[in-house]
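Enquirer: after the sequence you'll find the predicted model.
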Amino acid sequence: MKKWLALLCTILISAFSVAYAQPTWQIDLIVQVNTSDQPGALRLLSITPASVTETPLPGAAANAVLTDAILSPDRRWLVTTFYPFDTDRATPLAIYDLAAGMCCTFIDIPSSTSDGGQFALGGFSPDGTQFTASYVGVDYSSFEAPFAGGILTIDPQNGVLRDFSFIGTLLDYFEAPPAWAALGEWGEDGLIRFAPNCYACEPVYNGEYWLWNPISDEIRPSSGEFFDLYFSDLLPGTGEVLYTARDDAYPGEISMGYFPTANVVRYLTDSGQLAFDTINFTPVVYFNANDIAINGRARWIADGHAALIEQTTDERWFMFDRFGAASVHMVPLRSRFIAATPDGWVAFLPDSESFPSGRGRIVHFTVDSALRVTERTLTALPAHEAFHVVAQPLIGVGTAMVPFVSVAPPDPSIYAAIMAQNIPSCPDTLPSRLLIGGVGRVTPGAPNRLRDQPNTQGGIIGMI
């Protein structure tokens, strides 16, 4: 049995190494530059291991920031959304015909409430001939029903095909219709995934998708398909998910907030485990006792054989693979992950930590089976307002995978020692003896007494 396991590991590691030998991939970015001669101009960057092709896009939106972009599977149609700097009024959707080099067909919000609003893009249909967008219009003079929104299906050649307005259509499920929706993919089954969402509030970030049939207008409020917009990363070829989470069975940074600072990464065999009643029972596959705060998220890299902790406030990006090996790679602060590749990943590295939207480099990181990293600059990026990934490699396809090695919580004594090293302290004060998960004791006598020593013999100097 041991020989068979050893042989299996050898085969998998060999496949891991071979995957790097012949990498073929393409990444497409839409960049909104912010240079003195071209403020707000758009560029399409097509990046491969061998070349970078830059295509200027006409018709940039003035005084607006690029908020989202999608590209059709055949790379003919590009759709963009913007948010204006000086008004709340929604900027129209812009549809580019890249094959003809033409800009643009514009789509306005189909709502009479025009004081403000916004678009959110979904994805293209399986045949690439249509795409989805959610919209919301705002009427600031109305206190009872200021929002009017819904979902559009749009033919990039001919305009809006269907307008599924939420006004009057979802009253069987809500007392008041939702403002608009967070959109998932348009599936091979012809159904559009969406999640009813509010506007100018705390948005939806995870849950179960609803389904809309754009032909029959049938609505299904339950799909059995779950999503997470901020803390998870899906491996397309296998359906496996990495989920960045907080688990108090492991030492974690003491922090305030609606979402406590993450300290672990969980491994899910499929996105169905993103359901609330199952996600906390999935195994922990990453915990770092020397860095208990994860200020970012876990990303798949290297065709799904390994993972990367993208840190937003740290120069250290940690890596770990399915067999429990780990390493660290240093990058400038405020670096941004762009996409995984078969042999590693691609990221943006800023020239100056003080200007995260300024000049920088797009770098290809290759990683071998020992998690050794090699950097290669692909192209420079000028000062820019924003960039969005519109196409990236489909990784994890046709490759044998094994589950990650799980990481057990530390023993209580080790837990307490790690927490003691990470508890913030003030000058000339005693360190706190209150530890999450530690043993506490209430001293006898009247409650809330303040003593000059950390014991019952200390003199009483006050009460709370």
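Expert: Alright, I've got the coordinates.
Enquirer: for the rest of this, base every contact and every neighbour count on C-alpha atoms.
Expert: OK.
Enquirer: list the residues that contact M401.
Expert: Contacts here follow Cα atoms under 8 Å, 6 or more residues apart in numbering; on that basis M401 touches 12, 305.
Enquirer: check G462 too.
Expert: Applying Cα under 8 Å, 6+ apart, we find G462 in contact with 449-451.
Enquirer: next up, a structure to set beside the first:
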Amino acid sequence: MMRLKWLQVIFIALLSASAGFGAVSAQDALWNDVWVLAKSESNTGVVVRLSSTGVTQQINVPGGAFIPGAVNEQYVLSPDGRFLVIASQMEGAENTHPVMIADLQNGTTIQANIPPAAAYDLGGFDPAGTRFALSYVSYIPTPAPDTFPYNGGIAIIDASNGALLIDLPMSSNPITPDEFTPWAFVDEWRADGIRFIGSCFGCEPAFEGQWSIWNPDTNEFTAESGEYFSYFGTWLPATNELLMRAHRTNYPYDTEPAYFPRFNVVQYYADGVLPSSSELSGAPVVYFNPNDIDLSDGNGLFWINGGDEFIVTSQTDTTWIATSRFGGQRFVTVPADSSVLAGVNGGWVGTQPNSTGGTSIVSYTLSGGGYQPQVLADIVGSVSLLRAPALGENVAIPPIGFTVIAPPPPDEFNAIMLANAPQCEGASPSRLIIGQLGRVTPGEANRVRTAPSTNAEIVGAIPGGAIFTVLDGPVCSEGYAWWFVEYEGILGFTVEGSGTNYFVEPVTP
């Protein structure tokens, strides 16, 4: 009864938000066929099909499709919208739940005939919509000495009955057959085959690279497809243009340590070829925001408005910036905790909290020089994108590039760095900049210690007036701002100052 009641609430909310429910034609809409999944905390769901004018279709997900307590859920929808596949993991363990296949047409749910593994990666459906691909990786219970303790492969599943049709062990593929790539990331399944890239498990995965192709029908492999993927970039399908977040030291950047250098710019690659590390510094920068110099955590990068613009989103800032390939930027104010689901013709589709504690699906459409929001539906629960139309079909070929943003001059660079520098409570406001030079103020020498503490061992001293290199910092300790520096081969921590009295100062270029 609770399930039926929740579905009724969703139905009413969607119906009230849709003008002409079920009767919207392609001619009436600016865009069509954005599919999303609305899922409640009680593990019930509705697949919703949207156009720019509202909800055009909704289908209840049959019972048993969602497993209570599941985390890291992945979804893939068949091209005709009939089958919804759900893969998930157990909370707090590197083990998976069974892969579930919901038949949205017949209202049934079955389990795929593939045993639980340590992890799955869902790929796409074949063009006919009858089979789907997923990769799996499992532990080897008793591995041989000095061997990698995992194995895995790519499985092809019949969506109608869950049967395992093909099981390709990663050790048998001719592209990455070594034991250190027991897993694979899988992507679209097109007419020529499945995009995949070999990856390890339990170590650093493949963050970017060139897709290989496996055709399950012919068992043919293509090592280099000329198509790329990156967690840090986004491609425009019709033109293959690439936008990529990057770290450039000639633009102000966040100095907080991170696994990857913190991204501070967006770079543009007209040919869509993923650059090598040595080429990253030479690409044109088309986005830099001095008020947000860390694009690493919580920032999104999306093609929007049919591919004529891109937008950089933020989880902490309610002003987003859209950049046009025809020049100029648009500043868009959004509610807190908003997100983008997909770019569409004329703008984008996203989510935002509503006044009832639920989630609104919203379209932002370019009108009168700015993006105007329209609520398409109000949802009880979470919203996940299942599929959206490819962008860029109306972009001119060759495409018009984006305006290049030059690095700021030294004075402006330093001002931005200082404005964004971390500050230590009770200490002098920090003025040093990582990667640049500092100087001990005239007078006494500054001690250099092994750790940021007045009790740490002294390894040397920097005389008054001497110049040193700032390597890292500041570390806040004992009411001081400590910087990790190098002076004539001496490495260690030195204090910036006390109160309003500075012991060191920046050396301006």
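Expert: Thanks, I have the structure now. None of these values were measured; they are calculated from a predicted model.
Enquirer: so after superposing, what's the score?
Expert: Superposed pair, TM-score by TM-score structural alignment, normalised by the length of structure 1: 0.80. Supporting alignment: 421 aligned residues with a Cα RMSD of 3.3 Å.
Enquirer: restricted to helices, list the contacts of G462 of structure 1.
Expert: If you go by DSSP state H, the contacts of G462 of structure 1 have nothing in helices.
Enquirer: and the strands in the stretch 301-450 of structure 1?
Expert: Using DSSP state E, counting those that start in this stretch, the strands of the stretch 301-450 of structure 1 run over residues 306-311, 316-321, 326-330, 336-341, 344-350, 360-367, 373-381, 384-391, 449-451.
Enquirer: which stretch of structure 2 lines up against the third one?
Expert: Okay, so that is strand 326-330 of structure 1. Here strand 326-330 of structure 1 aligns to structure 2 at residues 329-333, judged by TM-score structural alignment.
Enquirer: report the contact partners of Y83 of structure 1.
Expert: Applying Cα under 8 Å, 6+ apart, the residues near Y83 of structure 1 are 64-67, 90-91, 118.
Enquirer: out of those residues, grab the one that's most surrounded.
Expert: For the contacts of Y83 of structure 1, the largest number of neighbours (other Cα atoms under 10 Å) sits with Q118, at 24 neighbours.
Enquirer: mind telling me what element that residue is part of?
Expert: Per DSSP states H and E: Q118 of structure 1 is located in strand 116-124.
Enquirer: continuing past that strand, what's the next helix or strand?
Expert: Following strand 116-124 of structure 1 in sequence, per DSSP H and E, is strand 131-138.
Enquirer: give the aligned range of the helix or strand just after that following strand in structure 2.
Expert: Where DSSP H and E defines the elements, the next helix or strand beyond strand 131-138 of structure 1 is strand 147-155. Residues 150-158 of structure 2 are where strand 147-155 of structure 1 lands when matched by TM-score structural alignment.
Enquirer: post-alignment, that stretch versus structure 1, mean distance?
Expert: By mean Cα distance after the TM-score superposition for structure 1, the fitted stretch 150-158 of structure 2 averages 1.5 Å away from its aligned residues in structure 1.
Enquirer: run the chain-centre distance for that stretch.
Expert: Centroid displacement of stretch 150-158 of structure 2 relative to its chain, using Cα atoms, centre = their mean, to the nearest Å, is 25 Å.
Enquirer: and the contacts of the helix or strand where V459 of structure 2 lies?
Expert: Under the criterion of DSSP H and E, V459 of structure 2 resides in strand 458-462. By Cα under 8 Å, 6+ apart, the surrounding residues in contact with strand 458-462 of structure 2 are 440, 445-450, 468, 487, 490-492.
Enquirer: in those, find the pair that's most separated.
Expert: The distance between the two most remote of the contacts of strand 458-462 of structure 2 (Cα to Cα) is 18.3 Å, for V440 and T450.
Enquirer: ok, these two, which is more surrounded?
Expert: V440 (22 against 17).
Enquirer: is it true that the more buried one touches E505?
Expert: Yes. Using Cα atoms under 8 Å, V440 of structure 2 is in contact with E505, at 6.4 Å.
Enquirer: run a quick neighbour tally on G202 of structure 2.
Expert: With other Cα under 10 Å as criterion, G202 of structure 2 counts 8.
Enquirer: next, it: secondary structure please.
Expert: Using DSSP: H, G, I helix; E, B strand; the rest coil, the structure places G202 of structure 2 in coil.
Enquirer: tell me the contacts of it?
Expert: G202 of structure 2 neighbours (Cα under 8 Å, 6+ apart): none.
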